[in-house]
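Student: Here is my input, please return the structure:
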Amino acid sequence: MLRNMPVLVLPYGVKQVACGHSHTLVSTQDGRIHGWGYNSYGQAANEKCTYAWYPSPVDWCVGEVRKLAAGGGHSAVLTDACSLKELCEFILADSVTPWNASMIEDVAYRSGSDSLVRLCERLRKSHPDGGICDC
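Tutor: Here you go, the predicted model:
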């Protein structure tokens, strides 16, 4: 009598877990964050979907994760920028636009700033024309 039983495969090395009203976040030993569940506001995944069915990488934070929190329609991640490199990532992340994403992604890739690379990549994919306006 075998039954279909849902199985959730969590990323390896889970360090912290935060459960919201309808979504969950985990941070792992390697510094990544994964989320799943209700995602209408982007609180649980990178993709523009209303529900993340499985643990999906989240790259909207930079720095070492210290605390996770999740609520009804929001998530919060407290990070600690421990180096000048991480502080520069914070500043660059705030200034990424469709027009400069390729240039910043190239520098971030060469300096090992993985989360900044993913942010630029996501921005480029959401604006495939590179932000060029046909006005």
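Student: CA only for contacts and neighbour counts going forward, please
Tutor: Fine.
Student: Check the gap between Glu86 and Met103 for me.
Tutor: For Glu86, the distance to Met103 equals 18 Å [C-alpha to C-alpha, to the nearest Å].
Student: Quick one: the strands in the protein, in order.
Tutor: 14-19, 23-28, 33-38, 51-58, 64-70, 75-80 (DSSP state E).
Student: want to try JSON lines for those strands, with distance to Leu123 and mean neighbour count as columns?
Tutor: Below are these laid out as JSON lines (distance: least, C-alpha to C-alpha, whole Å; neighbours: other C-alpha atoms under 10 Å):
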{"stretch": "strand 14-19", "distance to Leu123": "26", "mean neighbour count": "17"}
{"stretch": "strand 23-28", "distance to Leu123": "22", "mean neighbour count": "24"}
{"stretch": "strand 33-38", "distance to Leu123": "19", "mean neighbour count": "24"}
{"stretch": "strand 51-58", "distance to Leu123": "14", "mean neighbour count": "19"}
{"stretch": "strand 64-70", "distance to Leu123": "22", "mean neighbour count": "17"}
{"stretch": "strand 75-80", "distance to Leu123": "20", "mean neighbour count": "16"}
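Student: between those, which one is nearest to Arg122?
Tutor: Of all the strands of the chain, it is strand 51-58 that lies closest to Arg122, at 11.1 Å by C-alpha to C-alpha.
Student: Which secondary structure elements does the closest one sit against?
Tutor: Other helices and strands packing on strand 51-58, by 3 or more C-alpha pairs under 8 Å, 6 or more residues apart in numbering; DSSP states H and E, are strand 33-38.
Student: okay, Glu86 and Met103: which has more neighbours?
Tutor: Glu86 (17 against 11; other C-alpha atoms under 10 Å).
Student: here's the other one to compare against:
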Amino acid sequence: MKLALVLATAAAALGACAPTAYGPPPPPPGPPPGAAVMPAPPPPGAALAPGDCFRTSDIRNHTVGDERTLYVDVRGRGVYRIGMSGACLAGAISSDPLIMRQPPGSPIACRPIDLDIGIGRSGFESRCIVESIVRLTPPEVEALPPRLRP
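Tutor: Sure thing, here's the model as predicted:
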């Protein structure tokens, strides 16, 4: 009797997952009208356009977007979104200092591998592996909440 009850319950649960006679579920709703849509990040390791490369010594300010996203201002000429492959920024705040190491070779950042970034917190350093670098357009910068603009 117990087995019959378990089988009936399992069949009911599976039946709830089956497609309905009404067709496939509707697509998820899009963003509200007038909302800014940030483009998808580039594939890991993608290089910037030649004119978008920057000197790491020209970074003037930064903000922490989330545990994987850093925004940097490069001498007021551009804002870049730097995506990390791990949650190295978890618990970091925008007043925590950036620790930049110049890798061997050129001090110019064009590809994620060109950046060696860490963030200092309470006397310790959290190292980051950079996955993507994107130069934001002026409308994308304006769409950022004020607390995220570097």
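Student: And the TM-score between them?
Tutor: Scored against TM-score structural alignment, normalised by the length of the first structure, the superposed chains reach a TM-score of 0.25; 61 aligned residues with a C-alpha RMSD of 5.1 Å.
Student: Turn the strands of the first structure into JSON lines, columns for distance to Phe90 of the first structure.
Tutor: Output for those, formatted as JSON lines (distance: least, C-alpha to C-alpha, whole Å):
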{"stretch": "strand 14-19", "distance to Phe90 of the first structure": "22"}
{"stretch": "strand 23-28", "distance to Phe90 of the first structure": "19"}
{"stretch": "strand 33-38", "distance to Phe90 of the first structure": "17"}
{"stretch": "strand 51-58", "distance to Phe90 of the first structure": "16"}
{"stretch": "strand 64-70", "distance to Phe90 of the first structure": "12"}
{"stretch": "strand 75-80", "distance to Phe90 of the first structure": "11"}
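Student: The ones you listed: which one's closest to Ser126 of the first structure?
Tutor: Comparing the strands of the first structure by C-alpha to C-alpha, strand 51-58 comes nearest, at 15.9 Å.
Student: What is the longest helix of the second structure by residue count?
Tutor: Counting by DSSP state H, the longest helix found in the second structure is helix 2-17.
Student: and that helix, what does it pack onto?
Tutor: Packing partners of helix 2-17 of the second structure (3+ C-alpha pairs under 8 Å, 6+ apart): none among the helices and strands.
Student: buried sites along it?
Tutor: By neighbour count on 16 or more other C-alpha atoms under 10 Å, the buried set for helix 2-17 of the second structure is empty.
Student: Next secondary structure after it?
Tutor: Toward the C-terminal end, the helix or strand that comes next after helix 2-17 of the second structure (DSSP states H and E) is strand 54-55.
Student: packing partners for that following strand?
Tutor: strand 108-109.
Student: Look at Ile91 of the first structure and say how many residues are nearby.
Tutor: 10.
Student: quick one: it from Val65 of the first structure, how far?
Tutor: Noted for Ile91 of the first structure: a distance of 17 Å to Val65 of the first structure, by C-alpha to C-alpha.
Student: for Arg118 of the first structure, same thing?
Tutor: Taken as C-alpha to C-alpha, the span from Arg118 of the first structure to Val65 of the first structure is 17 Å.
Student: same question, Trp36 of the first structure
Tutor: Distance from Trp36 of the first structure to Val65 of the first structure, by C-alpha to C-alpha: 18 Å.
Student: Check which residues of the lengthiest strand in the second structure are buried.
Tutor: When the second structure is parsed with DSSP E, its longest strand is strand 59-66. Buried residues in strand 59-66 of the second structure, counted by 16+ other C-alpha under 10 Å: 59, 61-66.
Student: In the residues you listed, find the pair that's most separated.
Tutor: So, these by C-alpha to C-alpha: farthest apart are Ile59 and Asp66, at 19.0 Å.
Student: Now do the contacts for the residue lying closest to Ser102 of the first structure once chain neighbours are set aside.
Tutor: Leaving aside its chain neighbours, Ser102 of the first structure sits nearest to Cys120 (6.9 Å; criterion: C-alpha to C-alpha, 6 or more residues apart in numbering). Contacts for Cys120 of the first structure were tallied using C-alpha atoms under 8 Å, 6 or more residues apart in numbering; they are 96, 101-102, 104-105.
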